[in-house]
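Enquirer: No letters, just coordinates:
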């Protein structure tokens, strides 16, 4: 059975949701607009699109690789310290990203530093606090609220970032964002949990938790589906602005498209979290991936106009981060909350491997073929695969001490 949340030594649910939502709004909102920097940075520095795309690909990969370790530290020492370190890395990475004059330096700042910063300031860390301080029957809903905040951050921050670039230039805009990332520090105090009482009885070690999860078929299927999620959303988020400009649409259309994704994702993630309280979460995930593929096919086959872009962005927005609440809620429901941040980090690692391939292949194949078409259709096929993979996922709590499904 999943572990109940102790009523003592627990933060207020309202406090956790407000501070957690604000942290995710900042950390996710800032990164969602990085696609707006692709053309100004590459034109000013004389770099290829692959150079920029590779740096963001490394960012996503580093985010995924360090996520389990950030989660492990948060599970053991508390999310507060991890959030502080993540905020400082985020601010430093954005400033150095503005100052980088070589592709290697840009990859170090935009890729390595910001990737590690995101591992310490986004869902795995915040959801760990939610899992420990929100009752199980409200967990999926609470995660939906937090994911919706991240979506609102995209809606809010993309126009702000576009304005900053236009008003101050791309370098100064990054420095302003670096200062803004420091606002995560005071918010982290609202996520500082009181010391928990010493556990009694036999406790599951980190190694045992990892072996149990990776040997469980439903966990494997969730990871495979989340790989597809990362591939699709990061490819679209980074490369769609350039895809639209290549096809004769103005930069304002791209900005509006990214903002619409963020706006409609507020509704999508909240709906997914709420539905997860009443419907099987694996079924919700299957429908999300299937509908993404349908939306991309329609976008590619219909004439490309500002209106078709806006409709596509609204539909994709509903489906954008709506995978996050049900995926994480299933992990908590199966394995409990003791190692939840770490296990959520491993699931997210799969997401970020997909993100790495999505953003890097987008730049690589564009530079070699002059088109994004191959990657668009690859995203369609992967969406169908993810829809099928999530159908057999079992969300019931694991029965420890009995045989595990292979």
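Expert: Perfect, I can see it now. None of these values were measured; they are calculated from a predicted model.

Enquirer: hey, let's count contacts and neighbours off CA atoms from now on
Expert: Fine.

Enquirer: Next one: residue 363 relative to residue 52, how far apart?
Expert: 8 Å (CA to CA, to the nearest Å).

Enquirer: Give the next helix or strand downstream of whichever strand or helix holds residue 317.
Expert: In this assignment (DSSP states H and E), residue 317 forms part of helix 306-319. Remark: after helix 306-319, the chain's next helix or strand is helix 324-335, criterion DSSP H and E.

Enquirer: alright, now check it against this:
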């Protein structure tokens, strides 16, 4: 019986998944640092929230350039450079005693470092190693392993903060982050994995994408995703603390997001190979709106409803990533995938910037997160409606190249 993955593709899949395990797992616990760092340094919540928002903004701005670099020079080099910057950012966060140091470490270095060590780069490299019919499943598996890091790293970060303080916790996390450097060496792409897709320059690829209605709608949907996930990841522990629940409850809720995200992303990748990816995206965004409404405005906020919310949001958390990236690959091919998904991800990070920063800004001014929760619900409904009319039909250039090849 033919094996699902070739050995070289397996190596890229599992090592790429380990990169995501570390990269996404470490940053998923940053919300736990908001209160101890703010209290120790005498900051309002907006200081830390702005640093995380800046991180997400620069991550998004740098992503298309990191993607173009990876498309030109290879996934391995892009991930290696990102790993070094990521580690340096954590080291600087450990020494942050002023807002500008925090912004430099968390915002600038980590933001740019993430552009080389996250989904866009890893998924594009993995996608080029698999045929189209197995691409969505490969990304789902890779994303699921990365999501496991979000589950395991959150309680680990809390244990480090509780036992040694937030500064030492960042030093330990930096020691873990540098492990992405040797993993990057395994992500070298074989020339045979690149398939002919017609002649197209980088500028031509961008022009083709932005003239495509579906690409623009996908970008807006990803903006909504970024707004929601970063707002929740950064502010959920503090939101629950304001309601009288312990920091342990917030930690468990975030850990459940990571745990159930494993199943959610795997199933999204699996179903994305069988059903319409845009329709699945529409259902996912609609379900997020329902979950937020029930948790924030209908049900009493207790430890158990917080856990249920974490589990439900986790199931819906990053299933958008293999579905969105898979749709881009289906429409435009994989030759310029890192760069094209990088541009879509820029919109995700614009939303992430607003979600992270507005959470702290609105809270400092009103003493409540209600306005931001309402915005998250409205955006989710809009994203669901805009994804419904999308299709995955390849562009004419790709169809002609496929027929000729």
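Expert: Looks like it came in fine. Note that the structure is a prediction, hence the values are computed from the model and not measured.

Enquirer: follow-up on the earlier one: what comes up buried for the helix holding residue 317 of the first structure?
Expert: Applying a neighbour-count criterion of 16 or more other CA atoms under 10 Å, one finds 306, 309-319 buried in helix 306-319 of the first structure.

Enquirer: And for stretch 187-201 of the first structure?
Expert: Buried, per 16+ other CA under 10 Å, within stretch 187-201 of the first structure: 187-188, 190-193.

Enquirer: now swap in stretch 162-171 of the first structure and tell me
Expert: So, applying 16+ other CA under 10 Å, buried residues of stretch 162-171 of the first structure: 162, 164-165, 170-171.

Enquirer: Name the nearest of the residues you listed relative to residue 98 of the first structure.
Expert: Of all those, residue 171 has the smallest distance to residue 98 of the first structure: 4.6 Å, by CA to CA.

Enquirer: helix, strand or coil for that closest one?
Expert: Assigned with DSSP: H, G, I helix; E, B strand; the rest coil, residue 171 of the first structure falls in the helix class.

Enquirer: And residue 393 of the second structure? What does it align with in the first structure?
Expert: In the first structure, residue 393 of the second structure lines up with residue 396, judged by TM-score structural alignment.

Enquirer: for that match, what are its contacts?
Expert: Counting by CA atoms under 8 Å, 6 or more residues apart in numbering, residue 396 of the first structure makes contact with 333-334.

Enquirer: thinking again about what came up before, just how off-centre is the helix holding residue 317 of the first structure within its chain?
Expert: The chain centroid and the centroid of helix 306-319 of the first structure are separated by 19 Å under CA atoms, centre = their mean, to the nearest Å.

Enquirer: what range in the second structure does that helix sit on?
Expert: Under TM-score structural alignment, the match for helix 306-319 of the first structure is residues 303-316.

Enquirer: mean offset of that stretch relative to the first structure (after superposition)
Expert: Stretch 303-316 of the second structure differs from its equivalent in the first structure by a mean of 0.6 Å after superposition (mean CA distance after the TM-score superposition for the first structure).

Enquirer: Where does residue 222 of the second structure sit: helix, strand or coil?
Expert: helix.

Enquirer: And the longest helix seen in the second structure, what's buried?
Expert: In the second structure, taking DSSP state H as the definition, the longest helix is helix 132-164. Across helix 132-164 of the second structure, burial judged by 16+ other CA under 10 Å covers 132, 134-158, 160-161.

Enquirer: Quick one: the residues in the first structure that it pairs up with.
Expert: Counting by TM-score structural alignment, helix 132-164 of the second structure corresponds to 136-168 in the first structure.

Enquirer: Please determine how far residue 301 of the second structure is located from residue 307 of the second structure.
Expert: 10 Å.

Enquirer: again with residue 389 of the second structure
Expert: 34 Å.

Enquirer: and for stretch 104-114 of the first structure, what span of the second structure is it aligned with?
Expert: By TM-score structural alignment, stretch 104-114 of the first structure lines up with residues 100-110 in the second structure.

Enquirer: okay, how far is it across that stretch, tip to tip?
Expert: 14 Å.

Enquirer: Equivalent analysis for stretch 291-307 of the second structure, please.
Expert: End to end - CA to CA - stretch 291-307 of the second structure spans 12 Å.

Enquirer: now what about it, what contacts it?
Expert: Contacts of stretch 291-307 of the second structure (CA under 8 Å, 6+ apart): 240, 243, 245, 249-250, 252-253, 256, 309, 312-313, 373, 377.

Enquirer: Tell me which residues of that stretch come out buried.
Expert: Buried-residue list, stretch 291-307 of the second structure, by 16+ other CA under 10 Å: 291-292, 295-296, 301, 303, 305-307.

Enquirer: Could you export the residues you listed as JSON lines, including distance to residue 115 of the second structure?
Expert: Converted to JSON lines, these look like this (distance: CA to CA, whole Å):
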{"residue": "291", "distance to residue 115 of the second structure": "30"}
{"residue": "292", "distance to residue 115 of the second structure": "29"}
{"residue": "295", "distance to residue 115 of the second structure": "32"}
{"residue": "296", "distance to residue 115 of the second structure": "32"}
{"residue": "301", "distance to residue 115 of the second structure": "36"}
{"residue": "303", "distance to residue 115 of the second structure": "35"}
{"residue": "305", "distance to residue 115 of the second structure": "34"}
{"residue": "306", "distance to residue 115 of the second structure": "31"}
{"residue": "307", "distance to residue 115 of the second structure": "31"}
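
Enquirer: List just the nearest of the residues you listed to residue 262 of the second structure.
Expert: residue 307 (16.0 Å).

Enquirer: can you tell me how far that closest one sits from residue 205 of the second structure?
Expert: Distance from residue 307 of the second structure to residue 205 of the second structure, by CA to CA: 44 Å.

Enquirer: Done for today, thanks.
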